[in-house]
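Peer 1: Kindly return the folded structure for what I paste below:
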Amino acid sequence: MKKLYNIHLLLLTVPIFWGTSYVAAKIGMRDLLPLNLAIMRFVIASLLFSLILLLKKKDIYLDKKDIPQFFLLGFMAITFFYYIHYTGLQYTTSTNAGLIMATSPIFVALFCILTKQESVESHSLLGTCIAFIGVLLVITQGKISSLYHQKTLLGDSLIILNAMMWAWVTLNGKTVLGKYSPFVAMAYIHIFGTVLLLPFAFISTSLAEISLWQQLPAVGWSTILASAYLAIFCSVYSYFIWYLGVSKIGAVKTAAFNYFTPIMASLAGFTVFHEQMTGYIALGGFLVTLGVYITNQKMKLSIGRFLPMRKYKHS
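Peer 2: Sure thing, here's the model as predicted:
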């Protein structure tokens, strides 16, 4: 019981780090372009992941035939995802970003309907509608007619794209998670995604007019610390604790802790940047959390249909 209690305490730290990552990213982008911040973060994270894999030694090697799949997942989950993510954060608030990213399970449900990979029941659709209304409230501040005039519209749209991309990664990641341990799979996704990012650290492109190599001399300590925070605590530590929780108490109970992430993002944005906390944000956040919870619960039930069930005889 004491060990389970400790696991729950550790899991409570994960949404703290993931929620505050939006604030850390905004601090890092004071000196670095979005793409360059992503490169710095994941170079540090990949080095740490590599070190842990070397220390782990057992079951860390990939089959050659799986390498293209890891490259694709690395590109979608790291390279492209975080370029869009950090670009979006430049044009929206930490509060909006945290709440919108919480809708990724909603897109998982929608993708399941489109691809027929998983059955989705009526309650899941209800959750989708509730969360969608919540996102609209957050983005428009209750004024739906002014949607296209919101200052955060571009950033919010990019974060919505992020949520869709993460849903895609979640579904397509099943192909490697069925063969490799979650930590090993996530480590290689980070490493391959970073490999794809590395060339951009030395060349200027339309994605980053100034390369990371050129920006490094002017980088301040706040940006270095923000990058290290994102790499160590938001990537390596959080993923390790997350999958430790999966192994100890199961995926269903562990996943419930993710509902605290948008709350922490809102609190962090309000505390550090004094971002406005309105009644619409509070109501929208509640609806997003409620909608995601409803959808997630029903998705778990539908997945259970495909699992072997024990038959009990009634006396």
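
Peer 1: C-alpha only now, for contacts and for neighbours.
Peer 2: OK.

Peer 1: Let me see the contact set for residue 168.
Peer 2: Contact partners of residue 168, counting by C-alpha atoms under 8 Å, 6 or more residues apart in numbering, are 108, 111.

Peer 1: Just the buried positions in the helix or strand harbouring it, please.
Peer 2: Here residue 168, judged by DSSP states H and E, is contained in helix 153-172. For helix 153-172, a neighbour-count test (16 or more other C-alpha atoms under 10 Å) marks 153-170 as buried.

Peer 1: Now do the contacts for residue 87.
Peer 2: When contacts are counted by C-alpha under 8 Å, 6+ apart, residue 87 touches 34-35, 155, 158.

Peer 1: Distance of it relative to residue 247?
Peer 2: For residue 87, the distance to residue 247 equals 34 Å [C-alpha to C-alpha, to the nearest Å].

Peer 1: residue ranges for the strands of the chain, please.
Peer 2: Counting by DSSP state E, the chain has no strands at all.

Peer 1: which residues are in contact with stretch 126-133?
Peer 2: Against stretch 126-133 from outside (C-alpha under 8 Å, 6+ apart): 103, 106, 284, 287-295.

Peer 1: Now go through these and say which are in helices.
Peer 2: Of these, the ones assigned to helices by DSSP state H are 106, 284, 287-295.

Peer 1: Tell me which two in those are the farthest apart.
Peer 2: The largest separation in the ones in helices among the contacts of stretch 126-133, counting by C-alpha to C-alpha, is between 284 and 295 at 16.3 Å.

Peer 1: ok, these two, which is more surrounded?
Peer 2: A side-by-side neighbour count of residue 284 and residue 295, using other C-alpha atoms under 10 Å, places residue 295 first with 30 against 27.

Peer 1: what's the neighbour count on the closest residue to the more buried one other than its chain neighbours?
Peer 2: Ranked by C-alpha to C-alpha, 6 or more residues apart in numbering and with sequence neighbours excluded, the top spatial neighbour of residue 295 is residue 124, at 4.3 Å. As a burial measure, residue 124 scores 24 neighbours (other C-alpha under 10 Å).

Peer 1: Please apply the same query to residue 51.
Peer 2: Residue 51 has 12 neighbouring residues, counting by other C-alpha under 10 Å.

Peer 1: One more, so I can put them side by side:
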Amino acid sequence: MKASLYLVLATLFWSGNFVVGQAAAASMMPLELTFWRWTLAAVPLLLLAHFVEKPDWRAVLRRWPALLLLSVLGMIGYTLLLYGALGYTSAMNASLITAANPALIVVMAVVLLGERTTRLGWLGICLGLLGVLLVLTRGDLARVFSLSINTGELMMTGAILVWGFYTIIGRRLDAPAISATAVQVVIAVMILAPFAVALNVRFPDTAAEGWSLAYIALFPSLGSYLLWNLALKTTPPGTAGNYLNLMVVFTAIITVMLGTPLSLVQIAGGLMVVAGVLLTGTRGKPSVTMEESGHSTARAVRSPAP
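Peer 2: Predicted coordinates:
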């Protein structure tokens, strides 16, 4: 029961990142949001890792080449694209596109790693892709061929592609999850710092910006990672992964509570994406050994989209 509560809260905080991030993107540059998010989260994440996981820091740091690549992809690339996208599209559309991430990762694993999936898995992938296309084109699928798709939604599609590479590479990383994340965050801050200085990145000077940044640094950056990893101590990774589908539900609820109605296209697309993800996660007779399958799933779920 406690683990389920942790997973629900973790996904709720990540859902809030879409809504709060959209509000913050109206007055702050993606670089400002990304730089301050990780700068404020770096030390608390290091402390969390140290006291929760008690890692061998020297062993973690010996993996610095992989951690550097993961930091550039997940902490810098994904986050910049996410906040850039939220300047052009709605939080709801961004969450719907993100919901297709599990299916995309399955496709990338098939193409890049030679893994296999079931027929139901392929049906789920196609259904999820159709749901995303429905959202991208606002119900007019012919827009795909005219390339008249919103800039923000294209950026969000790029963001989940980057996160797919992050997850595939992260599967091979043998390091405690929070510790590896903390080191990646520190690397991201070091890389972004010169750009922040050169572009005169400012600290939020309004109450709204300050509260937005406080939420982003505290809840999705710290709280979600801690709760998620605490839950994984007693919850199978595959079961935990299903909770990520709640992100679309929570984002929809928050959006409606803030007075923005959902369109029929968003509802239909969202249902198709979630159904597709559930089908993708359904296993028939596995084409790989159970050991390989379980290892891959564990790695994918330990690094959910921030």
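
Peer 1: circling back: spatially, which two of the contacts of stretch 126-133 of structure 1 are the most separated?
Peer 2: Maximum pairwise distance among the contacts of stretch 126-133 of structure 1 (C-alpha to C-alpha): 16.3 Å, between 284 and 295.

Peer 1: Contacts for stretch 194-205 of structure 2, please.
Peer 2: 31-32, 35-36, 210, 213.

Peer 1: Residue 234 of structure 2 matches what in structure 1?
Peer 2: The pairwise alignment with structure 1 assigns residue 234 of structure 2 to residue 248, based on TM-score structural alignment.

Peer 1: Let me see the contact set for that match.
Peer 2: Contact analysis of residue 248 of structure 1 by C-alpha under 8 Å, 6+ apart lists 4, 7.

Peer 1: Next one: it from residue 133 of structure 1, what distance?
Peer 2: Residue 248 of structure 1 is 35 Å from residue 133 of structure 1, by C-alpha to C-alpha.

Peer 1: Surely residue 136 of structure 2 is in contact with residue 151?
Peer 2: No. Using C-alpha atoms under 8 Å, residue 136 of structure 2 is not in contact with residue 151, being 10.1 Å away.

Peer 1: So for those two, which residues contact both of them?
Peer 2: Counting by C-alpha under 8 Å, 6+ apart, no residue touches both residue 136 of structure 2 and residue 151.

Peer 1: got a markdown table for the contacts of stretch 126-133 of structure 1, with distance to residue 301 of structure 1 too?
Peer 2: A markdown table is the format used below for the contacts of stretch 126-133 of structure 1 (distance: C-alpha to C-alpha, whole Å):
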| residue | distance to residue 301 of structure 1 |
| --- | --- |
| 103 | 19 |
| 106 | 15 |
| 284 | 26 |
| 287 | 21 |
| 288 | 20 |
| 289 | 18 |
| 290 | 17 |
| 291 | 16 |
| 292 | 14 |
| 293 | 12 |
| 294 | 11 |
| 295 | 10 |
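
Peer 1: Compare those residues and tell me which is most surrounded.
Peer 2: residue 288 (32 neighbours).

Peer 1: And it? What does it align with in structure 2?
Peer 2: By TM-score structural alignment, residue 288 of structure 1 lines up with residue 273.

Peer 1: Please apply the same query to residue 47 of structure 1.
Peer 2: Using TM-score structural alignment, the partner of residue 47 of structure 1 in structure 2 is residue 43.

Peer 1: What segments of the stretch 201-315 of structure 1 are helices?
Peer 2: Taking DSSP state H, counting those that start in this stretch, the helices of the stretch 201-315 of structure 1 run over residues 212-215, 221-229, 238-249, 251-255, 261-272, 279-304.

Peer 1: Can you say which of these is nearest to residue 59 of structure 1?
Peer 2: When these are compared by C-alpha to C-alpha, helix 238-249 sits nearest residue 59 of structure 1, at 16.0 Å.

Peer 1: That closest one vs structure 2, average offset?
Peer 2: Its aligned residues in structure 2 lie a mean 1.0 Å from helix 238-249 of structure 1 after superposition (mean C-alpha distance after the TM-score superposition for structure 1).

Peer 1: Now do the same contact list for the alignment partner in structure 1 of residue 104 of structure 2.
Peer 2: In structure 1, the residue matched to residue 104 of structure 2 (TM-score structural alignment) is residue 107. By C-alpha under 8 Å, 6+ apart, the contact list for residue 107 of structure 1 reads 163-164, 167.

Peer 1: So which of the residues you listed is the closest to residue 278 of structure 1?
Peer 2: Looking across the contacts of residue 107 of structure 1 and measuring by C-alpha to C-alpha, the closest to residue 278 of structure 1 is residue 163, at 23.1 Å.

Peer 1: Of the contacts of residue 87 of structure 1, which pair is most distant in space?
Peer 2: 35 and 155 (15.3 Å).

Peer 1: And residue 213 of structure 2, what's its match in structure 1?
Peer 2: Residue 213 of structure 2 maps onto residue 227 of structure 1 when the alignment is built from TM-score structural alignment.

Peer 1: how near is the nearest residue to that match once chain neighbours are set aside to residue 226 of structure 1?
Peer 2: Excluding the flanking residues, the one nearest residue 227 of structure 1 by C-alpha to C-alpha, 6+ apart is residue 41, at 5.0 Å. Distance, residue 41 of structure 1 to residue 226 of structure 1, by C-alpha to C-alpha: 9 Å.

Peer 1: and if you look at residue 45 of structure 1?
Peer 2: From residue 45 of structure 1 to residue 226 of structure 1 the distance is 13 Å (C-alpha to C-alpha).

Peer 1: Now render the contacts of residue 107 of structure 1 as CSV, adding distance to residue 59 of structure 1.
Peer 2: Formatted as CSV, the contacts of residue 107 of structure 1 follow (distance: C-alpha to C-alpha, whole Å):
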residue, distance to residue 59 of structure 1
163, 31
164, 31
167, 27
